[in-house]
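K.L.:
fold the following.
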Amino acid sequence: MHVPACDTAQQDIQSFSLALEEALLPQADYDVDHWLYVPNCYCDYRYILGTRGSRPLICVGINPSTAAPNDLDNTLKSVERIALGNGYDSFIMFNVYAQRATRPDDMEKVCNPALHQENMAAFRWALEQTKTGAPAIWAAWGAIIEKRSYLAHCLRDMVEIGNDLGTCWYSAGARSKKGHPHHPLYLRKDSGLDPFDVNSYISSCL
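P.N.:
Sure, this is the predicted structure:
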């Protein structure tokens, strides 16, 4: 369980570029040739957690919980399983908002623009890791996107970046009555990916 110690606006937020530079250095507790973990230590926010490869599936949830390299939670285990099962060689777990909170109700009430800006830098970098073909994004945030009004604005910024880089969006499993994509937990291990029109989703569901 992770409950935020305070709002991220009260903390010094490390830039994604600096956090990435440190995360690429050898680490004592995990193999950097296998794992991507930015920042590379446990704190109240996380930009990226995933594995290395040339064709990653980029899964987008709402916000991080407690997972770390060599210690994936059930959601991340499902993400990795479905990524590999659909022909990708790696996965990157990304989130609409970077603040850690096991319970979405504990997320801060107001968006921290500095944290959001660095999270978008991380998102662009993640998309650029696809070496062949278009970057593949798995929309997997569920109805939790309704928890905070700022989440829809954060997602719109992500979609703009994705549009610039020619991404392909997918969902897995049944969508909600409102059209929200299914969360990775509780999906069948052999779940396939379906095309997801994220631009229509934003205009009609958010």
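K.L.:
every contact and neighbour count from this point should use C-alpha atoms.
P.N.:
OK.
K.L.:
what distance do you get for the most centrally placed residue in the chain to W141?
P.N.:
Nearest to the mean C-alpha position of the chain, by Cα atoms, centre = their mean, lies F94 at 1.4 Å. According to Cα to Cα, to the nearest Å, F94 and W141 sit 10 Å apart.
K.L.:
and P195, how many neighbours does it have?
P.N.:
Using other Cα atoms under 10 Å, P195 is surrounded by 13 other residues.
K.L.:
one more, for comparison:
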Amino acid sequence: MYNLYVSNDQDTARFILGKEGKRKLFVIGLNPSTANKEKSDTTVAKVEKVAKLNSFDGFVMANLYPHRSTDPSNLPISVDKGLIKRNIEEIRKQASLDSFPVFWAAWGGNIVTREYLTAAFHQIDALVRELNGTWVNYGELLKGGHPRHPSRLSYSWSFQNFDPNLY
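P.N.:
You can find the predicted model right below:
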């Protein structure tokens, strides 16, 4: 189903999931849920459709934190710095293959549940700047100024420029 897939040996952390293309959309969610190389989930299915509807022929789903959890409140209290480091490396490997990559901020309001999620965003933002990438969000920002999560979107919405300095 997906020809881009990078996880740890136990598949308890997923770094990259997606499909190759000449023009890929890089999506940064909060953390991975259940999707894997062989099966999608609601979030990834919506990401793929939004990418196609907006003239992207591929996509890369990555996250602020790669630890799998169906409920963000169950993420570890303490950060695993090794996971963060590898996460940044894997995003870099994929995004450096594209000229002027577009990054969709897609983590939702739960970024506030763990301090390390905001810190991870800052590291990814530094990478986006280094690669001459741009940030977008889909639909209006949430009341707290956070970008919307893809599982709760309307296909009638559109991309807007996202200001990373909000964080």
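K.L.:
put one on top of the other, what's the TM-score?
P.N.:
The pair, once superposed, lands on a TM-score of 0.94 when counted by TM-score structural alignment, normalised by the length of the second structure; 167 aligned residues with a Cα RMSD of 1.5 Å.
K.L.:
ok but the residue nearest to the centre of the first structure is inside a strand, no?
P.N.:
Yes. Assigned with DSSP: H, G, I helix; E, B strand; the rest coil, F94 of the first structure falls within a strand.
K.L.:
and it, what's its match in the second structure?
P.N.:
Counting by TM-score structural alignment, F94 of the first structure corresponds to A62 in the second structure.
K.L.:
now M107 of the first structure
P.N.:
When the second structure is aligned by TM-score structural alignment, M107 of the first structure is paired with L75.
K.L.:
that older thread, OK, contacts around the match of F94 of the first structure?
P.N.:
Contacts for A62 of the second structure (Cα atoms under 8 Å, 6 or more residues apart in numbering) come out as 14-17, 26-29, 31-32, 91.
K.L.:
just the helices from the second structure, written as ranges.
P.N.:
Applying DSSP state H to the second structure gives helices spanning 42-53, 81-95, 115-130.
K.L.:
the longest one: average distance to aligned residues in the first structure?
P.N.:
Between helix 115-130 of the second structure and the corresponding residues of the first structure, superposition yields a mean separation of 0.7 Å, by mean Cα distance after the TM-score superposition for the first structure.
K.L.:
buried sites along that helix?
P.N.:
For helix 115-130 of the second structure, a neighbour-count test (16 or more other Cα atoms under 10 Å) marks 116-118, 120-122, 124-125, 127-128 as buried.
K.L.:
for the second one, same thing?
P.N.:
Counting neighbours by 16+ other Cα under 10 Å, one finds that the buried residues in helix 81-95 of the second structure are 83-84, 87-88, 90-92, 94-95.
K.L.:
and that helix with helix 115-130, angle?
P.N.:
Here helix 81-95 of the second structure runs at an angle of 30 degrees relative to helix 115-130 (axes from the mean of the first three to the mean of the last three Cα atoms, to 10 degrees).
K.L.:
mean per-residue distance, helix 81-95 of the second structure versus the first structure.
P.N.:
With mean Cα distance after the TM-score superposition for the first structure, helix 81-95 of the second structure averages 0.9 Å from its match.
K.L.:
tell me the gap between that helix and the middle of its chain.
P.N.:
How far helix 81-95 of the second structure lies from its chain's middle: 12 Å, per Cα atoms, centre = their mean, to the nearest Å.
K.L.:
sorry, back to before: among the helices of the second structure, which comes closest to S154 of the second structure?
P.N.:
Of all these, helix 42-53 sits nearest to S154 of the second structure, with 9.4 Å by Cα to Cα.
K.L.:
which residues sit against that closest one?
P.N.:
Contact partners of helix 42-53 of the second structure, identified using Cα under 8 Å, 6+ apart, comprise 25, 27, 35, 57-59, 61, 150-151, 155.
K.L.:
repeat that for stretch 138-153 of the second structure.
P.N.:
29, 42-43, 46-47, 104-109, 137, 157-160, 166.
K.L.:
quick one on the thing from earlier: export the buried residues of helix 81-95 of the second structure to JSON lines and tack on distance to P66 of the second structure?
P.N.:
Listed next are the buried residues of helix 81-95 of the second structure as JSON lines, based on distance: Cα to Cα, whole Å:
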{"residue": "L83", "distance to P66 of the second structure": "7"}
{"residue": "I84", "distance to P66 of the second structure": "8"}
{"residue": "N87", "distance to P66 of the second structure": "7"}
{"residue": "I88", "distance to P66 of the second structure": "10"}
{"residue": "E90", "distance to P66 of the second structure": "11"}
{"residue": "I91", "distance to P66 of the second structure": "11"}
{"residue": "R92", "distance to P66 of the second structure": "14"}
{"residue": "Q94", "distance to P66 of the second structure": "15"}
{"residue": "A95", "distance to P66 of the second structure": "17"}
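K.L.:
in a markdown table: the helices of the second structure, plus distance to D9 of the second structure.
P.N.:
Below are the helices of the second structure laid out as a markdown table (distance: least, Cα to Cα, whole Å):
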| stretch | distance to D9 of the second structure |
| --- | --- |
| helix 42-53 | 21 |
| helix 81-95 | 12 |
| helix 115-130 | 22 |
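K.L.:
what range in the first structure matches stretch 12-21 of the second structure?
P.N.:
Following TM-score structural alignment, the aligned partner range for stretch 12-21 of the second structure in the first structure is 44-53.
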